[in-house]
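K.L.:
quick one, structure for this:
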Amino acid sequence: MNRLILCLLFFAFVSTASAQFDANYDESKVPEFKLPDPLKMFNGKKIRNSKKWEKNRCPELLNFFTENVYGEVPGELAISSVQILEQSENALNGKAIRKQVDLVFKNHGKTLDFTVLIYLPKSVEKAPLFVGYNFYGNHTITEDVEVIISGSWARNNPSFGIINNQLTEQSRGVRTNRWCVDKIIDAGFGLATIYYGEVDPDKDDFSDGIHPLFYIDDQQQPAANEWGSIAAWSWGLSRAMDYFERDNAIDESKVVVFGHSRLGKTALWAGASDERFAGVISNEPGCGGAALSKRRFGETVWRINNSFPHWFCKNFRNYSKNEEALPVDQHELIALIAPRPVYIASAEEDRWSDPKGEFLGALYATPVFELYGKKGIEQTEMPGVNQPIQNTVAYHIRTGEHDVTEFDWEQYIKWAQKFIH
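P.N.:
The predicted structure is shown next:
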């Protein structure tokens, strides 16, 4: 009898614990919360113009996100050397220039390098550019057989021919649907992409990637306020920007940073922390990206810090199941990009990323853009599916799942042609 009671108690405990960890997809269960005002200082003072925003509120918010969410880069490190691994004036059936550029970094006796694949339209003398990371290697975004396969660690994906954490020829072109290279080139834009695993492998292990180049003495992992992987990937995008400023074929004043999912979170942080990016596109970034953390809908701070503890700095764990204590939310991250244009996108079936929370992030960032006379999200209700709002702050929700589609790129290109000056 005692054994039966113990078993029942055990299953009741497991059931309760499991329920606590289940994602909430019910709007009626979203907790009540007070959203912080991006135009009010932590001390309560109101911000009334762009000069006060830039002098007082922007640095205050940027510092909080740096110290408590993404983590601080513990120093500076310039490109040690640049090597053109391969170049062609006759790529993509003759309409593009292709470059594969290796950026090398050295510090404390350690070396890291990553390769930037660049396509530029031959029809444009100094091209505007989209830049973003890919998940499975530069060779996956195109059928182009000249694109080099990375030798870096990769997450296993047998359907892509990736086993033993090694990228292979079998995965060439498997993600062409996510990049629409021809449409980008035909629109007069260039495209640059980097395999994110070359900058920092996406695993809870700070023994490889860029982090060890900054370690001091016997340090084994970042300090509590130092960078997780998202900040490391953002750092890599800024170093790519350092190179773009040297390349006479690229208009460095018109570089738009793009990312999807965790790399959408990365694009937002890169744009917020590096003003050289002319615009930001964040595709379905979810929690820690554009979605409001305080909604606790779909992916949450607790879930993300437990499933991917390496993405954010350790200080962010203070807000796991404690979002009400956050003095900021993600609309203020988006606001840090002002007055530069920013595009947030959702997918109807991607509830994990919380489309409504992503929309609200864009909506509540809008007052900061309005300080500069820029137009943001003016309607308080989400737009219809496949009906984009294209202003300086742009948003759409499309049909489908967590992905990047041709529809997405068509909107991004149209928006960039209008707002990237």
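K.L.:
going forward, measure contacts between C-alpha atoms and count neighbours the same way
P.N.:
Will do.
K.L.:
so who does Ala232 touch?
P.N.:
By C-alpha atoms under 8 Å, 6 or more residues apart in numbering, the contact list for Ala232 reads 73, 199-200, 210-211.
K.L.:
what's the separation between it and Gln220?
P.N.:
Applying C-alpha to C-alpha, to the nearest Å, the value for Ala232 to Gln220 is 16 Å.
K.L.:
residues of the helix or strand where Trp302 lies that come out buried?
P.N.:
According to DSSP states H and E, Trp302 maps onto helix 301-307. For helix 301-307, a neighbour-count test (16 or more other C-alpha atoms under 10 Å) marks 301-305 as buried.
K.L.:
longest helix in this structure, please.
P.N.:
helix 2-21 (DSSP state H).
K.L.:
this one as well, want them side by side:
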Amino acid sequence: MRFHPLRRHRAPAWAVAAVVAVAAVLAGTLDARPDAAAAPFQPVAQADPPVEDDGADCPVPDQPTPSDPLLPDPFTRLDGTRISTVADWRCRRAEIRELAERTVYGQKPAKPASVTGDVSSSRITVNVSHQGRSAGFSAGVDLPSGSGPFPAVIVFGGFGADTAAIKAAGAAVISFDPYAVGREGTPRDNKQGAFYSVYGSSSGTGLLMAWAWGVSRIIDVVEQSDGSVLRAEATGVTGCSRFGKGAFVAGAFDQRIALTMPIESGTAGAPALRAVARESGAQPLSSAYSEQPWLGDAFGSYTGDPARLPVDTHEMVGMVAPRGLFLMENPHVDWLGATSGSVAALGGAEVYQALGAGQNISYWSDVQDGTHCASRPEWRGPLQQSIAAFLHGTGSAPGVFRISPRKAGDLAEWRDWRTPVLTAGG
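P.N.:
A predicted model of the protein is given here:
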């Protein structure tokens, strides 16, 4: 397991939130999912302080997986055995991560040989060098009122959670231009942007993973700073539509992100890929694959038969656990596949439950305004509550599921596995 150099740290905000949330459940003060107390709380095995990938040392076998029209069991290892302890999840998560890279998104390289940059009250600069290639990009910083250092939410492309609500909750806004890292409108064999300048224009890694890599490099620079402006251990990420896809992938693939808030991410985002293929009106897998090189090149062979995929997005939701996750969806636009989104959220919530962190995931699609990427009043409360819990370490996590009856999926139709009660041993 990889750790940062030894230094003094406060407890990560997500860990504080987990303890507070459990206390709130016991006190009966949270509006939780009906089964939110089904699993006993167990301490979750994760590096402290968090690292980008704490399962990097786990061996992942390269073996075929059987085709399955149902959602794969997130608790069954590639060797066919089921995990039984909380500690087992670390290496099971590593298997899911590797399979998702191989078949859905493309590889996310480890931290480059050199990452340098600066953090100021108005800007973050990032400079990367690796094996003779280099690239750079920057992101804007907008601080809230008060004195720092502040937690921060990285906002993809100016489209994400309400930035006024973020700042009112005492968090800075980092404005990230994903196109500086991976441009749209390019052919798959000639991808452009900082990521591809370093790893090659013919890289099989799609834009979503390239954008996630860019978020990770921003966090690297914040970690290396003197900590006077931003708190490295209290970073969130959000985005809407295509940028919601990017925020979802960024949160799944960097365990330093304490709070992930994708909005209306649609196909290639949170919605279950197997379910999207059967949801009337949802963007087809082939359409999402061809519209932009969002997904990895390897995904092209699965668009017509997602049952062959060894993973699905409910497991990527599970990859975020036990960290904070607030999924927001729009049931008024069929193209966004909100029914499939609820299936993935419910499936991923089973991982949260098994890890004893059921309160740390929230989902909300029951909204009145159908405008794409609108700032909705229904979301403001749980959004600010999530920022308080996971970035400030105060109060309790929302732990709420509000699924629109217009687009309500049934997890029972998509699984033949049961959620284990994981013990604290191991």
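K.L.:
need the TM-score from the superposition.
P.N.:
With the length set by TM-score structural alignment, normalised by the length of the first structure, the two chains reach a TM-score of 0.69; 314 aligned residues with a C-alpha RMSD of 2.3 Å.
K.L.:
hang on, the earlier thing: C-terminal to the longest helix of the first structure, what's the next element?
P.N.:
The first helix or strand that comes after helix 2-21 of the first structure along the chain, using DSSP H and E, is helix 50-52.
K.L.:
mean per-residue distance, the helix or strand following that following helix versus the second structure.
P.N.:
Using DSSP H and E, the helix or strand that directly follows helix 50-52 of the first structure along the chain is helix 58-65. When the second structure is overlaid, helix 58-65 of the first structure sits 0.6 Å from its aligned residues on average, using mean C-alpha distance after the TM-score superposition for the first structure.
K.L.:
now do helix 58-65 of the first structure: which elements does it pack against?
P.N.:
If contacts are counted by 3 or more C-alpha pairs under 8 Å, 6 or more residues apart in numbering; DSSP states H and E, helix 58-65 of the first structure sits against helix 330-335.
K.L.:
so the helix it packs on matches what in the second structure?
P.N.:
Taken onto the second structure by TM-score structural alignment, helix 330-335 of the first structure occupies residues 313-318 there.
K.L.:
quick one: distance of that stretch to the chain centre.
P.N.:
Per C-alpha atoms, centre = their mean, to the nearest Å, the displacement of stretch 313-318 of the second structure from the mean C-alpha position of its chain is 9 Å.
K.L.:
what sits up against it?
P.N.:
With contacts defined as C-alpha under 8 Å, 6+ apart, stretch 313-318 of the second structure is touched by 71, 74, 96-97, 249, 252, 269-273, 343-352.
K.L.:
average gap between it and the first structure?
P.N.:
Overlaying the first structure shows stretch 313-318 of the second structure at a mean distance of 0.4 Å from the equivalent residues (mean C-alpha distance after the TM-score superposition for the first structure).
K.L.:
leaving aside the residues adjacent along the chain, what's closest to the equivalent of Phe105 of the first structure over in the second structure?
P.N.:
Using TM-score structural alignment, the partner of Phe105 of the first structure in the second structure is Val128. Distances taken as C-alpha to C-alpha, 6 or more residues apart in numbering put Val115 closest to Val128 of the second structure, at 4.7 Å, once the chain neighbours are dropped.
K.L.:
may I see the buried residues of the helix or strand that contains that neighbour?
P.N.:
Assigned by DSSP H and E, Val115 of the second structure belongs to strand 114-119. Buried positions in strand 114-119 of the second structure, judged by neighbour count with 16+ other C-alpha under 10 Å: 115-119.
K.L.:
contacts for that strand, please.
P.N.:
Under C-alpha under 8 Å, 6+ apart, the answer for strand 114-119 of the second structure is 124-130, 217, 220-222, 225, 229.
K.L.:
and the closest residue to Lys111 of the second structure other than its chain neighbours, what does it touch?
P.N.:
Leaving aside its chain neighbours, Lys111 of the second structure sits nearest to Arg217 (7.6 Å; criterion: C-alpha to C-alpha, 6+ apart). Taking C-alpha under 8 Å, 6+ apart, we find Arg217 of the second structure in contact with 111, 115, 126.
K.L.:
which of those map to contacts in the first structure?
P.N.:
Counting by both residues aligned by TM-score structural alignment, their matches' C-alpha atoms under 8 Å, not one member of those carries over to the first structure.
K.L.:
out of these, who's nearest Ile257 of the second structure?
P.N.:
Lys111 (15.2 Å; C-alpha to C-alpha).
K.L.:
how far away is the closest one from Thr205 of the second structure?
P.N.:
According to C-alpha to C-alpha, Lys111 of the second structure and Thr205 of the second structure sit 15 Å apart.
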